[in-house]
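**Q** Quick one, fold the following:
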Amino acid sequence: MNTSLRQPNDGTGLFGEQYSRRNRPQPTRDGEQTGRWIALDESGWDGDQLYGGSRSRYMIIGSVAISDEEAVDLVDDLRRTTRVQAPELKFGTSFARDGQTQRRKALAALLGPGGALEKRASVYVLDKHYFIVGKLIDLFIEEQAYKQGLDIRNTGVARKMARDLFTEGPRALGSTLFNRLLAATVAFTSHKNRDQQVSVDDFYDVVEEAWARSSRRNVTRLLGLLRTTRAEAREYLDDAFGPDASLPAALEPLIPGVAAVTGNWSRRVGRANILTDDQRALTDQHLDNIDDDARGLGHPEFRHISRDVRLGELLRGKSSDHPSLQLADLVAGAGFAVAKRHDGHITPAGEDLYPVIVPLIDPAGMLPHDEPNRVAQAGAPAAVSQSR
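**A** Alright, predicted model coming up:
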């Protein structure tokens, strides 16, 4: 079945006022003046419920530097090679199952050395547990420091704080209490707390207990700083859930993830146009926030991402209209299978694909270390234990 650039429908599959503007039904084409198109899709997304009920510890954003004009032939070739009969190429249905080894080999050939997508695909890995710890620093300690005229984010201090707390916290507090701190952070900051059933006092009761029981100096120091941020926590509730709420969904990882991938690609290719799959979390407003940030106009929560970014368009599309998004789906799905393998969930897809996927992992992803090659380890010991 030929997937030639078909006539578009009238937008994405999302309906309502929040999805009325930033849609791209037409095929994408690169241009010397307009820049390169980058297609993005995700796998492993659970919204802002990042702990406890999450189906995976990792979220993946797969991206490919390719326009629809070029992607259509690659999709048709891959369809013929793999004999996929479905209307669209989807990793989960056509490449992930036990008996689909030959299809995975064809995908690996496309992405690996000498393949048509060599050096044009990227896998952004976000460790949800580390993301929680990072937000604990960003939303409270970093905000307090910013008021005092201190830049702990762009200087790398906030990142070091997050890594210290993440790597040393389970030993300093014991895994049970450290996990309670993660769960309390999610309960307090997530959208589910818009009715503020989890109060500032509820959250800081856990912080105080963690501080009192900490057995490591770095962790005790960080929790000591956190103890002094009740004012910032109250401001957070007002900014996120109050009548004049202005803060974007702070614990929604897809929004900063898309912003980060946008910036990382622009720094590689220059002017970048971003086409995302029509994910419900990516409302017009959230895409506006990312766009504003790329132009240095964004909310202070995103003020660190805009350096050296040249963003053209930032739009949504349906994968049925955009073969480039189908390729992004394959990259995201493959990345998710490899991340699950790293987390101890061994599947044939993860085993087959990790040699070609690990080299594609963005070193600027949301991981608690600077070594993407660690993801090649199967069932690597986690810094945070969680019963499943």
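**Q** hey, let's count contacts and neighbours off CA atoms from now on
**A** Noted.
**Q** now Gly311: how far from Asp288?
**A** Let me fix one detail, which is that residue 311 is Leu and not Gly. From Leu311 across to Asp288, the span is 12 Å (C-alpha to C-alpha, to the nearest Å).
**Q** Tell me which of these two has more neighbours.
**A** Ranked by neighbour count (other C-alpha atoms under 10 Å), Leu311 and Asp288 place Leu311 first, with 25 against 16.
**Q** what sits against the more buried one?
**A** For Leu311, the contact set (C-alpha atoms under 8 Å, 6 or more residues apart in numbering) comprises Thr262, Ser266, Arg271, Ala272, Asn273, Ile274, Asp291, Ala294, Arg295.
**Q** Let's see this one next, to set against the first:
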Amino acid sequence: MVTGQDLEIACDESGAEGENLTAAITDVFAHASVSMEIEAADDVIRVLRDRIRSPATEYKANHLLRGKHRSALVWLLGPSGPIYGTARVYLVEKRFFIVSRIVDLLDDPYSPSLGFYRRFETETLYRTGPTLPGWIPLLESFNDVMRARVPAQTFYDRLNDLRAPELTGPLAATRPNLDAYLERPAEDPRTIPVLDPLIPAIIQAVVAWSSSGRPVEVVHDRQTTLSEERIVELKGVFNDPRLASRARLAGLRLTESRLDARIQMADFLAGVARKIASEELNGRGDAELNDLLRHYVDPASLWGHEASWSHLHP
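**A** Okay, here's the model as predicted:
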């Protein structure tokens, strides 16, 4: 229940493909959160309808990303725009995320991501791995193991194929940690997916907005990942000592974006942020849009590509 002391944020994502990271259509996941009144969000949508003049019943980010509507996008993100200072976006480079999850096998017990990771080991493997033959098959095998498509040994075989013991030696000894995780009851509806970036994104949204000193109430667009059982599990995550002292989740409820204009604002930001960030990641960056977006980007975003991050970080 929201109280006068709670800070309510509305959230949505773009680029979600569950635990499919290596064969995903998108290479970036974005999760946006906004803190504004529903009436203010309704006003923004009315302005955008007037600017874009599309017959669509519900506007999406792809409307703003069309070249002919660039002025509307610049207005929305700009310093005099309606969401400046009231919105954040958490970016996840999917390739970097899966590398971080591989490195997390060093942790006992292995568990779903809270958004923390072994920075030094992850960045080292992320930078060095692509220079080795068999790197992509390694990532694909890990993704398949975690999705119960191939046996765990497949990953360790691919790890051995890299023939870089100085880099992968510690990971070769993690089989007990992975086996212990895989032996959990797969049918347990509470089980939080290890490779789905949505959960760490929600956690980081609560952490970021908790800087206000108020408990955070999350209103989120409906997602299949967010079952009732997993929401209960997610709430329990905030008892972790690494989170308890700096993040307070007052509650989380789901609704449809068409019923809450604030979620449409989050959808706009997540969608355009994912596209802008992906273009920069692939060497097709837009300097003006990068500069506008960086004011919203969470510095704790999971991003490993240094050249693109230099144009995206706040």
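**Q** Just give the TM-score of the two.
**A** Once the chains are laid over each other, their TM-score by TM-score structural alignment, normalised by the length of the second structure reads 0.87; 311 aligned residues with a C-alpha RMSD of 3.0 Å.
**Q** Now, the contacts of Leu311 of the first structure that are in strands?
**A** Among those, the residues falling in strands (DSSP state E) are Ala272, Asn273, Ile274.
**Q** Tell me the counterpart of the second one in the second structure.
**A** Aligned by TM-score structural alignment, Asn273 of the first structure pairs with Glu217 of the second structure.
**Q** Now for the residue mapped onto Met366 of the first structure from the second structure, how many residues are close by?
**A** Matched across to the second structure, Met366 of the first structure falls on Leu302, judged by TM-score structural alignment. Leu302 of the second structure: 23 surrounding residues under other C-alpha under 10 Å.
**Q** Leu167 of the second structure now?
**A** Neighbours of Leu167 of the second structure under the rule other C-alpha under 10 Å: 14.
**Q** and if you look at Arg374 of the first structure?
**A** Neighbours of Arg374 of the first structure (other C-alpha under 10 Å): 12.
**Q** Distance of it relative to Gly333 of the first structure?
**A** As judged by C-alpha to C-alpha, Arg374 of the first structure and Gly333 of the first structure stand 19 Å apart.
**Q** I'd like the ones in strands among the contacts of Leu311 of the first structure written out as TSV, with distance to Pro87 of the first structure and neighbour count added.
**A** Below are these laid out as TSV (distance: C-alpha to C-alpha, whole Å; neighbours: other C-alpha atoms under 10 Å):
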residue	distance to Pro87 of the first structure	neighbour count
Ala272	28	26
Asn273	26	26
Ile274	24	24
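**Q** show me what contacts the match of Met366 of the first structure?
**A** So Leu302 of the second structure contacts Tyr90, Leu91, Val92, Glu93, Phe96, Phe97, Gly115 (C-alpha under 8 Å, 6+ apart).
**Q** which of the residues you listed line up with contacts in the first structure?
**A** Listed in the original numbering, the contacts of Leu302 of the second structure still in contact in the first structure are Tyr90, Leu91, Val92, Glu93, Phe96, Phe97 (both residues aligned by TM-score structural alignment, their matches' C-alpha atoms under 8 Å).
**Q** ranking these by neighbours, who comes first?
**A** Neighbour max across these (other C-alpha under 10 Å) = Leu91, 29 neighbours.
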